[in-house]
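Enquirer: Fold the following.
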Amino acid sequence: MSGDTQAITADSLLNFSLHDSPGHLLRRCQQLAVDLYTMEVGANGLTPRQFALLLAVYQKAGISQVDLVRQTGIDRSTVAEMVARLIKRGLLVRQRTENDRRTNALAITAEGERQLRLAQPGVMRSQERLISPIPVNRRAEFIAMLQQLIEQLEQNP
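Expert: Next up, the predicted model:
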């Protein structure tokens, strides 16, 4: 047995607590965040990732798909699929950039902006419900710690 395998014994598994496991807790929080989002925005509204993509494009018209991946944290192949579907639904448009004909610039359509504006009140309610258990005076610290986790893990996977 290797040293790593020897450390995992039946007793250590009995003592392992999912309730103290950061990965498990973050996954549970994500599940609850999506549930709250869906309750507030509605099952027929934009999904959280669609909202993130459309918002990023709205805030930075002409953004490339590569920059959209960086901005949202959604993987490249998923962004490509989502962009294609959002274009098909008439929420985004894509055109080649003049500087680099291999790069696509994305822009939101009037309908895409309308969908964003329809979803925004529900998104804001879901965010408020999500953070409501955190004392008001600790919320900025909590958000900063989440941002720190993301930044550090992206730099050092």
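Enquirer: can we go C-alpha only for contacts and neighbour counts from here?
Expert: OK.
Enquirer: Quick check: I143 is in a helix.
Expert: Yes: I143: assigned to a helix according to DSSP: H, G, I helix; E, B strand; the rest coil.
Enquirer: what's around V83, how many residues?
Expert: By other CA atoms under 10 Å, the residues close to V83 number 22.
Enquirer: State the helix or strand in which it lies.
Expert: Under the criterion of DSSP states H and E, V83 resides in helix 76-88.
Enquirer: Show me what that helix is in contact with.
Expert: Residues outside helix 76-88 that contact it (CA atoms under 8 Å, 6 or more residues apart in numbering): 50, 65-66, 68-69, 92-94.
Enquirer: List the buried residues for that helix?
Expert: 79-80, 82-83, 86-87 (16 or more other CA atoms under 10 Å).
Enquirer: Please apply the same query to stretch 115-127.
Expert: Neighbour counts using 16+ other CA under 10 Å place 115-116, 119-120, 122-123, 126 of stretch 115-127 among the buried residues.
Enquirer: Show me what that stretch is in contact with.
Expert: Applying CA under 8 Å, 6+ apart, the contact partners of stretch 115-127 are 33, 36-37, 39-41, 45-46, 51, 54-55.
Enquirer: I have a second one here; can you model it like the first so I can compare?
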Amino acid sequence: MADQRLYFLLQRAAHQLRVAADRRCMGAAGITTAQLGALFVVQEQPGVTQQELAHALGQRESAITSMVTRLVDAGLISKRTHPKQYRAIALDLTTSGKQALERVRPVIQDFNEQMRAAIGADAFDATAQALARLDRWFATPETS
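Expert: Predicted structure coming up:
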């Protein structure tokens, strides 16, 4: 029975987790989890392009364009001309973006610890590994 409901359970759990995490991130730093993901990518890859950001987050470029506009307007990232790609824009974290990440980091760590406690450390690690395998599986051209 569980295998017939796995997709439904994943969808429901993902929604509930996203809502709970968004509330916490908004309270701590005024950002959503989607924006947090973008800020983490920009932090890890200074000068990343919007196209690269879209790929890293598994999103369409049109969605990323809107998100980047909101993050620039909020003063969390900045845009500059890309040094090597004529038409590309490079993205960088601002001081405010770095501060937002510092404020939200302990909130996310606490949230992860609460999830780990709820399902057990072994199940948490196994679930994370299984979801990473599913993500890689769907990232391959044969399954897309």
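Enquirer: just to revisit the earlier point, output the residue interval of the second structure matched by the helix holding V83 of the first structure.
Expert: With TM-score structural alignment applied, helix 76-88 of the first structure matches the range 61-73 in the second structure.
Enquirer: Please apply the same query to stretch 112-131 of the first structure.
Expert: Here stretch 112-131 of the first structure aligns to the second structure at residues 97-116, judged by TM-score structural alignment.
Enquirer: Next, the mean deviation of that stretch compared to the first structure.
Expert: Mean deviation of stretch 97-116 of the second structure relative to the first structure after superposition (mean CA distance after the TM-score superposition for the first structure): 1.5 Å.
Enquirer: how big's the offset between stretch 25-40 of the first structure and the second structure?
Expert: Relative to the second structure, stretch 25-40 of the first structure is 1.8 Å off (mean CA distance after the TM-score superposition for the first structure).
Enquirer: JSON lines please, covering the contacts of helix 76-88 of the first structure and showing distance to A107 of the first structure.
Expert: Formatted as JSON lines, those follow (distance: CA to CA, whole Å):
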{"residue": "Q50", "distance to A107 of the first structure": "14"}
{"residue": "Q65", "distance to A107 of the first structure": "11"}
{"residue": "V66", "distance to A107 of the first structure": "14"}
{"residue": "L68", "distance to A107 of the first structure": "11"}
{"residue": "V69", "distance to A107 of the first structure": "15"}
{"residue": "L92", "distance to A107 of the first structure": "6"}
{"residue": "V93", "distance to A107 of the first structure": "5"}
{"residue": "R94", "distance to A107 of the first structure": "7"}
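Enquirer: Now flag whichever of those residues is closest to Q148 of the first structure.
Expert: Of all the contacts of helix 76-88 of the first structure, V69 has the smallest distance to Q148 of the first structure: 18.7 Å, by CA to CA.
Enquirer: Tell me which helix or strand that closest one sits in.
Expert: Following DSSP H and E, one finds V69 of the first structure within helix 65-72.
Enquirer: List the buried residues in that helix.
Expert: 65, 68-69.
Enquirer: Aligned against the first structure, show me the partner of Q45 of the second structure.
Expert: Per TM-score structural alignment, Q45 of the second structure is aligned with K60.
Enquirer: Next, work out how far apart its match and D4 of the first structure are.
Expert: Using CA to CA, to the nearest Å, K60 of the first structure is found at 47 Å from D4 of the first structure.
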